[in-house]
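# My questions are about this predicted structure, shown below with the sequence.
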Amino acid sequence: MKQRAPLTLAAVTAALAALTGIAALTAPAAPGGPADGKAAAAARMPVERSLLVCPAPSSSDIADTTYTAFTPAATGGTPAAGATGQVSARLLGATKDAKPVLEPKEPGRPFGATASGADAPALTGVAEGLLAPGWTAQQTTKVSVGRARGVLGAGCTAPGTDFWFPGAAVAKGREDYVHLTNPDDAAAVVDITLFGPDGPLKPEAGAGENIRVDPRSSKAVLLSSVAPATQLGDVTAHVTTRAGRVGASVQVAEEGVGADWLPASTDPAGSLVLPGIPADAVSVRLVAFVPGDQDADLALRLAGPGGSISPAGSEQLHVKAGMTASADLGDLTRGEPGSLLLTPVDAKRTSPVVAAVRVVRGSGAKQELGFVPAAGPVGVRATVADNRPEENTTVLALTASGTQDAKVRVTASPGTGGGEAASQELTVKAGTTQRAAVAPAGAKGSYALTVETLSGGPVHAARTLSLPHDGIAMFTVQTLSDDRSTVSVPKAAQDLSILTR
């Protein structure tokens, strides 16, 4: 047997150097450190890489799509301090050729691009360095005529492994496609399960299981092909991955009503907020689902400008475990923007739920639909891109969903074609929804809106973008959620005592 060589002084010195660089996360405090022996609090630093995916915008030959990408400047209008490394951002086709569509150059200014027809691909995008913290991208598609006419807006999202879509349908007159986008170099494998009012829908043999999404590609799956013998107006679609990760969104086309994207609901929770239901909604339909094994009894309240009220005749909703429940709330907002608050009837008995509302504006042949999913709070900061300067085109709604007032700052960036940024601080009273009217001075092109929570309770937000056409109130609603532009970085310290253990 070969004998191990003895340690030399140089080797011991190298080992000591390596060991003293280990972070002292759980070790006793070194001399001069915290008196109680606790590790120093972790610092928060800007992320150095952000990944987004966008679905293929439309199958219509007359579709016109606008892409807008934006990275907020740090507080004070300067680039994010601490962000290092390569500085770049690109939205490019989720295809083997991967042709660039949009390449932003600097924080604090939005950049835009356009595409036409049915050949515009799904996109993947990576931002690095100064452009990574809070990087946001939006695609807005307008289809003037046809079965899928309407404005379809989608905020590009981070890929994941688990998505809930309450508000989908497999009914006659509806075409719902789940769009799956794989940004990685390995294939993803996806399952789609549908839940109706009586529980899981029985799929066609093998349908909805082991759906392969090739590397750097996208796939659209028609929901009615998963359960072809079913005709249900309200179902919940659950998208999970067996391997890899994907971006997932549901594209909805409803005959005679319009088209839009149904985004995923926020993660299941006992209480939910569905923010920014348009003021002129003529029909609001709530769809909720309980993923767990205990029923949920939900109290419904509408948070409007003057406070929160319970909608007459729809004060509560009972949701059976594993089953989709729905409620028609009519013209819930009655001329004022509002947000729907769902809370447990009994605070001691909570069951996590997911939810979304289908919203209709207009009447007769001039109707248009959109969706508002349950969304998380804006947290420290959240951004929505592609806002238009024309009057009454962009409406930003802010809701203080807790028991505390909230102070926020809303910043409008310059436009893609110029203009001066504008900012406003305002207080949103607890239990109310307020409209924020902030736009850049002399804006040309589209601009971004960034919401920062300064103090107080949680704030939820949504932007309604209205692009009327031929008398149709075409619109789309995007919720805002924390951009997670920073990450927790443990504070490292030398700890020689590790050598004696």
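Arrived safely. Keep in mind that this is a model prediction, so the values were computed, not measured.
# switch to C-alpha atoms for all contacts and neighbour counts from now on
Noted.
# Start from the N-terminal end of this protein and give the helices.
9-19, 223-226 (DSSP state H).
# List of residues touching stretch 362-375?
Stretch 362-375 is contacted from outside by 150, 256-266, 272-277, 281-282, 354-361, 460, 471-481, using C-alpha atoms under 8 Å, 6 or more residues apart in numbering.
# For the nearest residue to residue 294 once chain neighbours are set aside, give me its contacts.
Closest residue in space to residue 294, ignoring its immediate chain neighbours: residue 321 at 5.2 Å, by C-alpha to C-alpha, 6 or more residues apart in numbering. Residues in contact with residue 321 (C-alpha under 8 Å, 6+ apart) are 289, 290, 291, 292, 293, 294, 295, 296.
# In strands only, show me the contacts of stretch 362-375.
Among the contacts of stretch 362-375, the ones falling in strands (DSSP state E) are 150, 258-262, 272-277, 354-361, 460, 475-480.
# List the residues that contact the residue nearest to residue 208 when sequence neighbours are not counted.
Excluding the flanking residues, the one nearest residue 208 by C-alpha to C-alpha, 6+ apart is residue 192, at 4.7 Å. Counting by C-alpha under 8 Å, 6+ apart, residue 192 makes contact with 208, 209, 226, 237, 238, 239, 240.
# and the two most separated of those?
The span of these, defined through C-alpha to C-alpha, is set by 226 and 240 at 14.5 Å.
# picking up where we left off before, reformat the contacts of residue 192 as TSV; add neighbour count.
Converted to TSV, these look like this (neighbours: other C-alpha atoms under 10 Å):
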residue	neighbour count
208	20
209	18
226	22
237	25
238	17
239	23
240	21
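# Okay, one more to line up with it:
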Amino acid sequence: MSDRRVFRWATTGARVLAGTLVAAAFVVAVTTAVAVPWPTLTRDPVAVTTRPAPEASVLACAGSLLALGRDAGTAGAISAAAPQNLIAGVREGAAPPVETPLATSVAGSAASVFTAEPENRTRTDLAATGSSTVADDDLAGYAASACRPPLTESWLVGGATTTGSGDIVVLSNPGQVAATVQLTVFGTSGPVVPPGGDLVVAAGTQQALSLAGLALGQDSPVIRVSAIGAPVTAVLQTSLTRTLLPGGVDQVGAIETPEQILVIPGVSVAPTDGPTVDTQTILRVLSPSADATARVTVIPTGVAQPVSEPISISLTGGLPLDLDLGGLEAREYTVSVEADAAVVGAVWQTTGFGEGSDFAWYTPAPELAVPSLFATPTGPSPALTVANPTGEQAQVTVDAVDGSSSTTVVVQPGQSARFSLRGRTVYSIDPGGVRVRAGVSLTADNALAGYPVWSGDTAAEPIVVYP
């Protein structure tokens, strides 16, 4: 072998060896880089936390009592029957609310909207309510209802479209743009959007239409009110005539949403003259979208023991059910419904079945999570029933906002307590951090009405903006 070939072989071997060493070093370096954390440089994005500007508080009222069929030439015509007496107020020190009339579709009727502007970037709590009394040959009784904020969806539970019923759906649009409203009637055939169930409610107006014109022959209807474009406030005026004698009237406020637990406090059972074959207390309940099983409990105010074992009922999705709650002694009760699907419901109660009698529909009370305002109207001496469905004791304080009275009561778990109130007064209720339910009831010999207390508006949650 020549020296040149030996040198060439040695040179080639050295190159191979060097390449192998470089490759091995590279593998070791990469492995080490993967295994050992690299230094990182992070920078938090610029963020600004802000709270949205609060909106004005807006409440629309039911308006005048209305009557059906007073025009002999037009059986379905609606007429004004009696004005509504209103009271509204805010917390002490806030600017008084502004009352604005709504343009109504019924000649001679009137309806109002109350607005309270925010102050110092804080929403102003507002409460308003109204009542009416009528004593005509075709319509008689006492009605009271709280003025409520407009909603994009709500539910009306009550009334009927059978013989003797004269029910009217009242829709108010206190906004600045028109609302397209769809009415879905749940009855014996399930949910139906009837002819006339799609309508437009112009901004700043109130419309009234006969429920019988939407769904005739229904003895236990429930109505879903859906609005697009602007929210609306819905009320069901329901009245009854027995053998040409008026048997009462009521203005039933809307329920905001179906829930699995309904609590209806302050159901006032009036004394009767003697035994009667007619049903005096009825619970109407609907599971809108699914079959369900529900348990109904009736508990007298001030005690923990229910009047009987819970009643179990089976609900068919989309079909309302009326349940006779039996002969209850004359006093106030809280009716609770617990279901395995979301439901809506209300309790019907009457003072009797003869001339001069009256009735009321009591709707569920939402949870009171924060101190809230409510108002009492003209009429019988009002009372507030506070139900505590939770497992903890609640210390509830009720103050007149003008400082004229203050009452604090401890409500035990599973029980309810009653507060005596004055008429035409704005009150504040503080649930003391416990989620209670409350309802106002007004009861006299021939007058009956009630409505729930809604929770006050809480401040808007802060939002984070990334510029």
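Now that the structure is in, tell me what you want to look at. Treat the numbers as computed from the prediction; the structure is a model and nothing was measured.
# Now the TM-score, please.
Once superposed, chain against chain, the TM-score is 0.78 (TM-score structural alignment, normalised by the length of structure 2); 396 aligned residues with a C-alpha RMSD of 2.8 Å.
# returning to that earlier point: to which residue of structure 2 is the residue nearest to residue 294 of structure 1 aligned?
Alignment note: residue 321 of structure 1 maps to residue 317 in structure 2; criterion TM-score structural alignment.
# Residue 449 of structure 1 too?
Using TM-score structural alignment, residue 449 of structure 1 lines up with residue 427 in structure 2.
# try residue 215 of structure 1
Using TM-score structural alignment, residue 215 of structure 1 lines up with residue 203 in structure 2.
# which residues touch its match?
Contacts of residue 203 of structure 2 (C-alpha under 8 Å, 6+ apart): 173, 174, 175, 176, 177, 178, 179.
# And for residue 211 of structure 1?
Applying C-alpha under 8 Å, 6+ apart to residue 211 of structure 1 gives the contacts 189, 190, 191.
# In ChimeraX, how would I select just the buried ones from the residues you listed?
Buried members of these, defined by 16 or more other C-alpha atoms under 10 Å, are picked up in ChimeraX with:
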select :189,190,191
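# and which of the contacts of residue 211 of structure 1 is nearest to residue 171 of structure 1?
Nearest to residue 171 of structure 1 among the contacts of residue 211 of structure 1, with distances taken as C-alpha to C-alpha, is residue 191, at 20.8 Å.
# Without its sequence neighbours, what residue ends up closest to the equivalent of that closest one over in structure 2?
Using TM-score structural alignment as the criterion, residue 191 of structure 1 maps onto residue 182 of structure 2. Nearest non-adjacent residue to residue 182 of structure 2, counting by C-alpha to C-alpha, 6+ apart: residue 198, 4.5 Å away.
# same deal with residue 57 of structure 2?
Nearest one to residue 57 of structure 2, counting by C-alpha to C-alpha, 6+ apart, is residue 116 at 5.1 Å.
# ok, the residue mapped onto residue 264 of structure 2 from structure 1 - how many residues close by?
Matched to structure 1 by TM-score structural alignment, residue 264 of structure 2 sits across from residue 274. If you count neighbours by other C-alpha atoms under 10 Å, residue 274 of structure 1 ends up with 28.
# Please verify my assumption that residue 274 of structure 1 contacts residue 356.
Yes. The pair residue 274 of structure 1 / residue 356 is scored as a contact, 7.0 Å apart, by C-alpha atoms under 8 Å.
# which residues touch residue 376 of structure 2?
87, 129, 130, 382, 421, 422, 423, 424, 425, 426, 440.
# Show me just the buried residues among those residues.
For those, buried by 16+ other C-alpha under 10 Å: 87, 129, 130, 382, 421, 422, 423, 424, 425, 426, 440.
# OK, contacts around the fourth one?
Right, residue 382 of structure 2. Listed by C-alpha under 8 Å, 6+ apart, the contact set of residue 382 of structure 2 reads 376, 420, 421, 422, 423, 440, 441, 442, 443.
# Repeat that for the first one.
Under the criterion of C-alpha under 8 Å, 6+ apart, the contact list for residue 87 of structure 2 reads 128, 129, 130, 375, 376, 377, 424, 425.
# Could you say whether residue 16 of structure 2 sits in a helix, a strand or coil?
helix (DSSP: H, G, I helix; E, B strand; the rest coil).
# Can you give me the distance of it to residue 207 of structure 2?
Using C-alpha to C-alpha, to the nearest Å, residue 16 of structure 2 is found at 95 Å from residue 207 of structure 2.
# Ok, residue 29 of structure 2 next?
80 Å.
# Counterpart of residue 139 of structure 2 over in structure 1?
Per TM-score structural alignment, residue 139 of structure 2 is aligned with residue 148.
# Please work out how many residues are found near its match.
25.
# Ok, residue 108 of structure 2 next?
The number of residues packed near residue 108 of structure 2 is 13, by other C-alpha under 10 Å.
# if you skip the residues just before and after it, what's nearest to it?
Using C-alpha to C-alpha, 6+ apart, the closest residue to residue 108 of structure 2 is residue 80 (5.6 Å).
# How about residue 281 of structure 2?
residue 349 (4.8 Å).
# mind checking what the one you found lines up with in structure 1?
Under TM-score structural alignment, residue 349 of structure 2 pairs with residue 359 in structure 1.
# So that match is in contact with residue 276, correct?
No. Using C-alpha under 8 Å as the test, residue 359 of structure 1 is too far from residue 276 to be in contact (10.8 Å).
# Between these two, which has more neighbouring residues?
More neighbours surround residue 276 than the other of residue 359 of structure 1 and residue 276, with 30 against 24 (other C-alpha under 10 Å).
# wait, isn't that one in contact with residue 397?
Yes. The criterion here is C-alpha under 8 Å, and residue 276 of structure 1 meets it with residue 397 at 5.2 Å.
# Report the two members of the buried ones among the contacts of residue 376 of structure 2 separated by the largest distance.
130 and 421 (15.6 Å).
# got the residue ranges for the strands in the stretch 51-200 of structure 1?
64-70, 88-93, 100-102, 111-116, 123-128, 136-143, 150-155, 162-168, 174-182, 188-196, 199-200 (DSSP state E, counting those that start in this stretch).
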